[in-house]
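**Student:** Pasted the sequence and its predicted model underneath.
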Amino acid sequence: MKVHERLGELLLVGFMGEEMNASLAAHIRDLQPAGLIFFSRNISAPEQLAQLTHDIQTLARQELGRPLLLAVDQEGGSVARLGPPFTQIPDAVSLGRSGCESVHHYSRLTAREMFQVGLNLNLAPVLDVNTSGAAGVMKRRSFGDDPSLVTQCGIAAISATQDENIMATAKHFPGLGRAHNDPHHDLPVVSAGGEELERTDLPPFRAAIQADVACVMTSHTLYPALDPENPGTFSPTILRNLLRAQLGFNGVLITDDLEMGAVVERYSQADAPIAALQAGADLLLVCNDLEKMHLTAEVVLDGLNRGMLDPQDLALSLTRVAKLRKTYLDPPHLADVATVATHFST
């Protein structure tokens, strides 16, 4: 297939509902995305989730000829989509205080439960170093304020997750730990100099890359010392030069949700997807608005047709996504609903 026929594979999108139906089938068939992201609105019980992922992957194999990435934010604490009876994980700062063995233990349990119900991509761990203390937006989601501790905990989480055949995601590159504003609402600005970022914020990501983390997620944050004009998600300097060329990351690069306030206050719906792909992103994350998901697909196709996007760059992104599928989803895993029901009832 040619690049323009595979552009859906640059999308990681949300959906509505807890079961396979005509609407969800059409959503998958029309967008042909790389994958779906699950939220609490899609999950009511382990056996329900297992049935849903089973049905999604069965449809994907029939209609698309490939499995889908099935993602969830399961960091622990307040950012956890899998509620009881799934194992409930302490937040990152508590895990950091407990030590890396605790991080490894909970990450392994989470990955095993995700695998059981058919999920395959965890948008975790958070590798942001919380240098802002109690005022930091990441104060509970970060392992702590010590770069060495965050690095060690991050590696423990990544290894435990990926050893269970679940893809891990290091986020939010190049670091959101200095931010006081929440990018869900508006654009944070990190004023630290380049040397300070290199010393404090980048070490966990550097180590994650050396540990062969599957994915990295970008940050909707402005870093004037690195790029005075473009937030991380939209900065070729940060994504292509720093992450790819200098740090050597060859995995899949996922944007944070393009519907966040930090994005929509600066970019139109037509501009954001193009700018992110131009900067070097592989997957565009659109979580909630179904209309925006379809608009994003249309914008990407239009950008390619108008010469705004380099087909060779998009081909490289598609290759990276395909390699990820080959590594983790070949052969594809289908959840066994009966086994899941038995496991979580005991």
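**Tutor:** Thanks, I have it. Numbers count the residues shown, from 1 in each chain.

**Student:** When you work out contacts or count neighbours from here on, use the C-alpha atoms and nothing else.
**Tutor:** Will do.

**Student:** gap between residue 277 and residue 296?
**Tutor:** 12 Å (CA to CA, to the nearest Å).

**Student:** now do residue 290
**Tutor:** To residue 296, residue 290 is 10 Å away according to CA to CA.

**Student:** Only the buried residues of stretch 33-53, if you could.
**Tutor:** Buried residues in stretch 33-53, counted by 16 or more other CA atoms under 10 Å: 33-39, 42-43, 45-53.

**Student:** Ends of it, what's the gap?
**Tutor:** Termini of stretch 33-53 sit 15 Å apart (CA to CA).

**Student:** swap in stretch 114-132?
**Tutor:** 32 Å.

**Student:** ok now that stretch, how far from the chain's centre?
**Tutor:** In terms of CA atoms, centre = their mean, to the nearest Å, the centre of stretch 114-132 is found 8 Å from the chain centre.

**Student:** do the same with stretch 8-27
**Tutor:** Distance of stretch 8-27 from the chain centroid (CA atoms, centre = their mean) equals 17 Å.

**Student:** about what we covered before: looking at residue 290 and residue 296, which is more packed in?
**Tutor:** Each of residue 290 and residue 296 has its neighbours counted (other CA atoms under 10 Å); residue 296 has more, 25 against 15.

**Student:** Just give me the neighbour total for the closest residue to the more buried one other than its chain neighbours.
**Tutor:** Distance criterion CA to CA, 6 or more residues apart in numbering; nearest residue to residue 296, sequence neighbours excluded, is residue 273 at 6.5 Å. Neighbour count of residue 273, defined by other CA under 10 Å: 27.

**Student:** how near is residue 273 to residue 280?
**Tutor:** Noted for residue 273: a distance of 11 Å to residue 280, by CA to CA.

**Student:** Over to residue 206?
**Tutor:** Distance of residue 206 to residue 280, given as CA to CA: 18 Å.

**Student:** about what we covered before: so which strand or helix has the residue nearest to residue 296?
**Tutor:** Using DSSP states H and E, residue 273 falls within helix 271-279.

**Student:** Could you pull out the helices in this protein for me?
**Tutor:** 22-31, 46-63, 92-98, 100-116, 147-163, 194-196, 203-210, 236, 261-264, 271-279, 290-305, 311-328, 337-345 (DSSP state H).

**Student:** who wins for proximity to residue 183 among those helices?
**Tutor:** Checking those against residue 183 by CA to CA gives helix 261-264 as the closest, at 4.9 Å.

**Student:** hmm, who's touching the closest one?
**Tutor:** 183, 184, 185, 186, 187, 188, 220, 221, 258, 272 (CA atoms under 8 Å, 6 or more residues apart in numbering).

**Student:** putting a second one here so we can go through both:
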Amino acid sequence: MRARSGLTRGLVVAAAVGVVSVGAPAVPRAEATTAAGLAQAAYTRMSNAQRIGQLFMVGTPATGLSSAAATAIGKYHVGNVILTGRSTVGAAPIRALTTRLDRLATGSATAGVPLWISTDQEGGYVQVLQGSGFSRMPTALTMGTWSTTTLTSSARTWGRQLRRAGVDVNLAPVLDTVPAATASTNPPIGHWQREFGHTPSVVTTKGGAFLSGERSADLAMTAKHFPGLGYVTANTDTTAGVKDTVTTTSSGSIAPFRSAVSNGVPIVMMSSAVYTKIDGSRPAVFSPTVITGLLRHGLGFSGVVMSDDLGNAKAVAAWSAGDRAVRFIDAGGDEVLTVNASTIPAMVTAVTARAATDSSFRGKVATAVMRVLTAKAAEGLLGARLKLDGSLGAHTISALQRWLGVSVTGTLNPTTIRALQTRVGTTPDDVWGPASMRALQLYLGIATDGARTWNSRTVTQLQGYLNTQL
């Protein structure tokens, strides 16, 4: 698993603000291996286009890489991906897909900064990845009836399944509170039983247990949909002008988000509804009053602020694609999510153009880029990576041993072989032969080739996969 740096929220803020105020300073030697130092080093080596690309997350079907998403990464330098739709074929094809995606983060595309690969794995009706290797998860409302211990343990298992499939970020949990009396008439959350309970205290406790469990599996998590969709009567995905006329800055329904922030959630996703008692003039996703005022200053959140979908959602259809991206970043947001890859050219072009002519906006872009890079570094994405050379040398074996959780010796000893055989689902007999090779190839999601022992094709795929894990 990717080891986190233990970076504090305060250090994230200091790193981001410091970089923006002075441009791109050299990284002090003592900080070169901290999350802040790694982020600064990545920022420094990036072109302006590559920096802006870090502010976008593009959709691709979980069933395979789309050409539009590949173009977004290669041509527009987009640095993050969300797996969309539904996949029921199990974990192995997802491993192959995430390994392929990881390889797209080249020097020319992203300056070698790995993609954040995300998906929606809430449970119940919202579980993108299914099949062998993924437990079928109940709804959040059902999870909310479990003991905290059981839920935390189960979430750890679900999180480990995602991480071993090469996913870095789960766009969960939903921390919206839906009152019991109106749950059936709340289309985005209550109708699908996406809430953990009907009171802020239950949502805080059980949503927090889910968050804690999956975080312990080295997943980055996303608290959503701030400041809550529990009081709306329409779905922002399918309806324009959705309004919450109940929530205020001091509402109890803010409490689950406040708790998640206090417990170090790295990402908060914004709602696209309008909150008339907070800022009635624009959707929360475009509101500096909500993002900068309430979330940043009120809750003290210094991590990555992500939009809800700005590609296809009807709630934002009145604005052009480019204007959506600019408005979100101008309001204090960091990561533009669009499931519709065809919107990326217009969005990137608009942000680039605005940054070129508006110094204030340019500063916000720089701040947002550093937040994303620092968060990636804190999650372990900016560490050393294996070279894809097909050679089962000491570096590759050491990485394999770290992934398996056995002693790191750099040699393929019986302990490592048994652990790998167990991990890929074949008999642990200390003998690495045709059966083990077949099991490994199936685990990696590549075609079996009848190999009797290690070959460069399989080792190269293993190296690529390990880069998604360590």
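**Tutor:** Looks like it came in fine. Everything numeric here is computed off the predicted structure, so don't read it as measured data.

**Student:** Any idea what the TM-score is?
**Tutor:** TM-score for the superposed chains, counting by TM-score structural alignment, normalised by the length of the first structure: 0.91, backed by 342 aligned residues with a CA RMSD of 2.7 Å.

**Student:** Most neighbours among the contacts of helix 261-264 of the first structure, which one?
**Tutor:** residue 220 (32 neighbours).

**Student:** Just tell me what that one corresponds to in the second structure.
**Tutor:** Using TM-score structural alignment as the criterion, the counterpart of residue 220 of the first structure in the second structure is residue 272.

**Student:** same deal with residue 278 of the first structure?
**Tutor:** Using TM-score structural alignment, residue 278 of the first structure pairs with residue 330 in the second structure.

**Student:** Equivalent analysis for residue 311 of the first structure, please.
**Tutor:** For residue 311 of the first structure, the aligned residue in the second structure is residue 362 (criterion: TM-score structural alignment).

**Student:** My guess is that match contacts residue 351. True?
**Tutor:** No - using CA atoms under 8 Å, residue 362 of the second structure is not in contact with residue 351; the gap is 9.0 Å.

**Student:** higher neighbour count, these two?
**Tutor:** residue 351 (24 against 20).

**Student:** Give the equivalent position in the first structure for the more buried one.
**Tutor:** For residue 351 of the second structure, the residue aligned by TM-score structural alignment is residue 300.

**Student:** Quickly note the distance from that match to residue 7 of the first structure.
**Tutor:** Distance check for residue 300 of the first structure against residue 7 of the first structure: by CA to CA, it reads 7 Å.

**Student:** Which one, of the helices of the first structure, ends up nearest to residue 125 of the first structure?
**Tutor:** Per CA to CA, nearest to residue 125 of the first structure of the helices of the first structure: helix 147-163, 6.3 Å.

**Student:** Not counting its own residues, what contacts that closest one?
**Tutor:** By CA under 8 Å, 6+ apart, helix 147-163 of the first structure touches 96, 99-101, 103-105, 107-108, 110-111, 125-129, 142-144, 167-170, 200-201, 203-205, 207-208, 211, 213.

**Student:** How about stretch 270-288 of the second structure?
**Tutor:** Against stretch 270-288 of the second structure from outside (CA under 8 Å, 6+ apart): 224-229, 236, 241-249, 289-291, 305-308, 315-316, 324, 327-328, 330-333.

**Student:** Quick check: end-to-end length of that stretch?
**Tutor:** With CA to CA as the measure, stretch 270-288 of the second structure spans 12 Å from end to end.

**Student:** That stretch: which residues count as buried?
**Tutor:** In stretch 270-288 of the second structure, counting by 16+ other CA under 10 Å, buried: 270-276, 278, 282-288.

**Student:** go on, stretch 121-131 of the second structure?
**Tutor:** 121, 122, 123, 124, 126, 127, 128, 129, 130.

**Student:** Surely residue 184 of the second structure and residue 190 touch.
**Tutor:** Yes - Residue 184 of the second structure is within contact range of residue 190, at 5.8 Å (criterion: CA under 8 Å).

**Student:** quick one, which of these two is more surrounded?
**Tutor:** Relative neighbour count places residue 190 above the other of residue 184 of the second structure and residue 190, with 25 against 15, counting by other CA under 10 Å.

**Student:** Could you check how far the more buried one is from residue 241 of the second structure?
**Tutor:** For residue 190 of the second structure relative to residue 241 of the second structure (CA to CA), the value is 19 Å.

**Student:** same check, this time on residue 101 of the second structure
**Tutor:** Noted for residue 101 of the second structure: a distance of 36 Å to residue 241 of the second structure, by CA to CA.

**Student:** Likewise for residue 314 of the second structure?
**Tutor:** 9 Å.

**Student:** And residue 299 of the second structure, by the same measure?
**Tutor:** As judged by CA to CA, residue 299 of the second structure and residue 241 of the second structure stand 26 Å apart.

**Student:** got it, and residue 269 of the second structure?
**Tutor:** In terms of CA to CA, residue 269 of the second structure sits 19 Å off from residue 241 of the second structure.

**Student:** One more: residue 178 of the second structure?
**Tutor:** 20 Å.

**Student:** now residue 155 of the second structure
**Tutor:** 35 Å.

**Student:** List the residues that contact the residue most central in space within the second structure.
**Tutor:** Closest residue to the average C-alpha location of the second structure: residue 169 at 2.7 Å, with CA atoms, centre = their mean. Contact analysis of residue 169 of the second structure by CA under 8 Å, 6+ apart lists 116, 117, 118, 119, 219, 220, 221, 222.

**Student:** what do we get in the first structure for it?
**Tutor:** Under the alignment (TM-score structural alignment), residue 169 of the second structure pairs with residue 121 of the first structure.

**Student:** Could you do residue 244 of the second structure as well?
**Tutor:** Match for residue 244 of the second structure (TM-score structural alignment): residue 190.

**Student:** Next, the contact list for its match, please.
**Tutor:** Here residue 190 of the first structure is in contact with 178, 179, 221, 222, 223, 224 (criterion: CA under 8 Å, 6+ apart).

**Student:** so the first one touches residue 131, yeah?
**Tutor:** Yes - shown here, residue 178 of the first structure and residue 131 form a contact pair, counting by CA under 8 Å, at 5.4 Å.

**Student:** Which one's more surrounded, the two?
**Tutor:** A count of neighbours by other CA under 10 Å puts residue 178 above the other of residue 178 of the first structure and residue 131, at 25 against 21.
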